[in-house]
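*Asks:* using only what follows, build the 3D model:
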Amino acid sequence: MSEADAETAEPAGGRSGIWIEKYRPEGLDDVKGHENVVPRLKRYVEQDDLPHLMFAGPAGTGKTTAAQAIAREIYGDDWRENFLELNASDQRGIDVVRDRIKNFARSSFGGYDYRIIFLDEADALTSDAQSALRRTMEQFSNNTRFILSCNYSSQIIDPIQSRCAVFRFTQLSDDAVEAQIREIAAEEGIELTDDGVDALVYAADGDMRKAINGLQAAAVMGETVDEEAVFAITATARPEEVEEMVEQAIAGDFTAARATLETLLTDRGLAGGDVIDQLHRSAWEFDLPEQATVRLLERLGEVDYRITEGANERLQLEAMLASLALEDE
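*Replies:* You can find the predicted model right below:
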């Protein structure tokens, strides 16, 4: 089911349905964790003075939700007829800008001064498509507002950025994620332990979508969602396991460190990129000397670059552990 289809479907009772859609905030007041963004967006809506907008930030931080909430508040029950959502990563060519966007912008609509086009993952648009989009934004500025969503605003050409009010969506705080998953657990009648909450927050790393999906997946396994269920279902290693691997390498015990890495990759099902992300997130939280942490981060940067360029993940991670082990000799 596409995101649009899921949005139009009525949530079923009980635990059925996709929870990220079932519990998606409907109004701007319900959007959590963005106290610096929401009041400014509300003022635009209240003053009926919506400019073109650009939402930049990591996945799962509320960019799509904020765009839909704006449409709901402006159009009420008519929001779907006046809100066009396109995913630029799937439809990234110049023809999409020329055809679908222009056709929507030209079509008639009743009772409203403008319609909204939401272009998700706009940083995936080709440079030609972005140039065409700029001209389209100029051509239909009297009756159309664009909301662009992207992970990296630097990938959007300057002429488009200058036409938009830019909002930065940062990773959600642990408190905001915890409040949401506790609320959903209570609504769904799930017993959620404190260590289960901590595990969900850790696994999500500021991504509300990931936290809610993890909660729903873990809830399928049983009535109680605890730390063990969360780490198993989200393919996330416990922080202490990752720390143990690093400590073994720094202590010069490469064989033990390699065995721990093998457990993470094979038994836990982590990908090499997952291991790197967890190491990077937790490096300063490990009980390691500062110099050792600096060496670890230096090696992580090298390994991440090499894997990005196509190198073998396992080989690069083992080489990183070997390098840390040799440093101690």
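*Asks:* every contact and neighbour count from this point should use C-alpha atoms.
*Replies:* Noted.
*Asks:* any idea how far stretch 67-82 is from the middle of the chain?
*Replies:* Stretch 67-82 sits 23 Å away from the centroid of its parent chain (Cα atoms, centre = their mean, to the nearest Å).
*Asks:* now do the buried residues in that stretch.
*Replies:* 67-75, 79-80, 82 (16 or more other Cα atoms under 10 Å).
*Asks:* inside helices: which ones of those?
*Replies:* 67-75 (DSSP state H).
*Asks:* out of these, which comes closest to G93?
*Replies:* For those, the closest approach to G93 (Cα to Cα) belongs to A67, at 22.5 Å.
*Asks:* that closest one touches I147, doesn't it?
*Replies:* Yes: with contact defined as Cα atoms under 8 Å, A67 and I147 form a contacting pair (7.0 Å).
*Asks:* let's see this one next, to set against the first:
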Amino acid sequence: KAMLEEMGSTYMMINGSDESGIDVLRTKIKNFASTVSLEGGRKFLIIDEADYLNPQSTQPALRGVIEEFHQNCGFILTCNYKNRIIPALHSRCKPIEFIIPNKQKPQLAKEFYERLVGILKQENIGFEQKALAEVINKHFPDWRRIIQEVQAYSHSGSVDAGILVDLERKNIKELLPLLKRKELNNVRRWIVDNMDNDPDRLFRNIYDIMFDSCELNSIPNLVVLLGEYQYKSAFVADQEINMFAFLTEIMVQVKFK
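*Replies:* Have a look, this model is predicted:
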């Protein structure tokens, strides 16, 4: 955005996780890409989190839109997981990866740790060094998320080992309304954000919190599904797919209070 604004280009930005359906492509994207810029020159469409666009419908259709309007409109796709972008789109885009070299990661984490310690001391908030280091290690290099999590927990007066348990339970509680409303895309996004947790611990936390959130006659289904997919997690090649299959079955078979 900053570069396009500096160039004085006309652009539009959409979020692929919020607007992932084919209707957005048929209306919003096509309407923008097909019209001429008032300033002259090419327009640009930024699709943030493009890896959340539906790979069966929206992504294949986007390929045709890029080919049809490429002279009038440039397309910039950002993503966290490039393997979720179909090959047809890969071949029509120039990939640019923003990667932190492995040799620089320890130094960056150390500098951020020192910065965070400085903030906590300035605010007179106590902290345990090990707990703070584990939070940074868990979410590195998502600095904004680290600050948000530490800030939220620090209201208790200090940052200690309890923050790790608190983070896990809070994340599960954020999942519950998504399952109730059957928000498939947001459930998938939740999985991506939480797959850095140990799968066994994740299943246990889901059990602890969901047990009291389900209708009584749905508890047997919940327990059976938990046991089945926790067992599978020891053998599957892709933990994310296994977790997505589990939560999809939860949405189908379990009724919530």
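*Asks:* same list (the ones in helices among the buried residues of stretch 67-82 of the first structure) but as CSV, adding distance to M137 of the first structure.
*Replies:* Output for these, formatted as CSV (distance: Cα to Cα, whole Å):
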residue, distance to M137 of the first structure
A67, 17
Q68, 20
A69, 22
I70, 19
A71, 18
R72, 22
E73, 23
I74, 20
Y75, 21
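*Asks:* any shared contact partners between A67 and I147 of the first structure?
*Replies:* Common contacts of A67 of the first structure and I147, defined by Cα atoms under 8 Å, 6 or more residues apart in numbering, comprise F118.
*Asks:* what's the burial count for E298 of the first structure?
*Replies:* E298 of the first structure has 12 neighbours, counted by other Cα atoms under 10 Å.
*Asks:* let me see the contact set for it.
*Replies:* E298 of the first structure neighbours (Cα under 8 Å, 6+ apart): none.
*Asks:* in which helix or strand does it reside?
*Replies:* Secondary structure assigned from DSSP states H and E places E298 of the first structure in helix 290-308.
*Asks:* roughly how far is that helix from the heart of the chain?
*Replies:* 24 Å.
*Asks:* buried residues, it. List them.
*Replies:* 292-293, 296-297, 299-300, 303-304, 307.
*Asks:* what of stretch 91-104 of the first structure?
*Replies:* Buried residues in stretch 91-104 of the first structure (16+ other Cα under 10 Å): 92-94, 96-97, 101-102, 104.
*Asks:* for the buried residues of stretch 67-82 of the first structure, which one is nearest L125 of the first structure?
*Replies:* A67 (19.0 Å).
*Asks:* what about that closest one, distance to G110 of the first structure?
*Replies:* A67 of the first structure sits 21 Å away from G110 of the first structure, taking Cα to Cα, to the nearest Å as the criterion.
*Asks:* would a markdown table of the buried residues of stretch 91-104 of the first structure with secondary structure and distance to R258 of the first structure be doable?
*Replies:* As requested, those are exported to a markdown table (DSSP: H, G, I helix; E, B strand; the rest coil; distance: Cα to Cα, whole Å):
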| residue | secondary structure | distance to R258 of the first structure |
| --- | --- | --- |
| R92 | coil | 42 |
| G93 | coil | 45 |
| I94 | helix | 48 |
| V96 | helix | 49 |
| V97 | helix | 50 |
| I101 | helix | 53 |
| K102 | helix | 56 |
| F104 | helix | 56 |
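*Asks:* all strands of the stretch 101-250 of the second structure, in order?
*Replies:* 126-127, 158-159 (DSSP state E, counting those that start in this stretch).
*Asks:* list the contacts of the last one.
*Replies:* Taking contacts as Cα under 8 Å, 6+ apart, the residues outside strand 158-159 of the second structure that touch it are 125-128, 131-132, 150, 153.
*Asks:* may I ask which two of those residues are separated the most?
*Replies:* Using Cα to Cα, the two most remote members of these are I125 and A131, lying 13.6 Å apart.
*Asks:* any idea how far the counterpart of F104 of the first structure in the second structure lies from T78 of the second structure?
*Replies:* Counting by TM-score structural alignment, F104 of the first structure corresponds to F32 in the second structure. F32 of the second structure sits 18 Å away from T78 of the second structure, going by Cα to Cα.
*Asks:* just E168 of the second structure next, same as before
*Replies:* To T78 of the second structure, E168 of the second structure is 28 Å away according to Cα to Cα.
*Asks:* over to L89 of the second structure?
*Replies:* With Cα to Cα as the criterion, L89 of the second structure and T78 of the second structure are 12 Å apart.
*Asks:* could you do V223 of the second structure as well?
*Replies:* Applying Cα to Cα to V223 of the second structure and T78 of the second structure gives a distance of 39 Å.
*Asks:* what do you get for V192 of the second structure?
*Replies:* For V192 of the second structure, the distance to T78 of the second structure - Cα to Cα - is 16 Å.
*Asks:* what do you get for I125 of the second structure?
*Replies:* 37 Å.
*Asks:* repeat that for M210 of the second structure.
*Replies:* Where T78 of the second structure is concerned, M210 of the second structure sits at a distance of 34 Å (Cα to Cα).
*Asks:* with A50 of the second structure instead?
*Replies:* To T78 of the second structure, A50 of the second structure is 6 Å away according to Cα to Cα.
*Asks:* what does T35 of the second structure give?
*Replies:* Distance of T35 of the second structure to T78 of the second structure, computed by Cα to Cα: 23 Å.
*Asks:* pick the one among the ones in helices among the buried residues of stretch 67-82 of the first structure closest to A249 of the first structure.
*Replies:* Of those, the one sitting nearest to A249 of the first structure (Cα to Cα) turns out to be A67, at 46.7 Å.
*Asks:* identify the residues contacting the closest one.
*Replies:* Counting by Cα under 8 Å, 6+ apart, A67 of the first structure has contacts 118, 147.
*Asks:* that one pairs with which position in the second structure?
*Replies:* Residue correspondence to the second structure (TM-score structural alignment): A67 of the first structure is left unmatched.
*Asks:* quick one: A67 of the first structure from S149 of the first structure, how far?
*Replies:* Distance of A67 of the first structure to S149 of the first structure, given as Cα to Cα: 9 Å.
*Asks:* what touches both of these two?
*Replies:* F118.
*Asks:* A50 and T78 of the second structure: who's more crowded?
*Replies:* It is A50, of A50 of the second structure and T78, that has more neighbours when counted by other Cα under 10 Å, with 25 against 17.
*Asks:* D194 of the first structure matches what in the second structure?
*Replies:* Per TM-score structural alignment, D194 of the first structure is aligned with Q129.
*Asks:* for L116 of the second structure, see how far away its match is.
*Replies:* In terms of Cα to Cα, Q129 of the second structure sits 11 Å off from L116 of the second structure.
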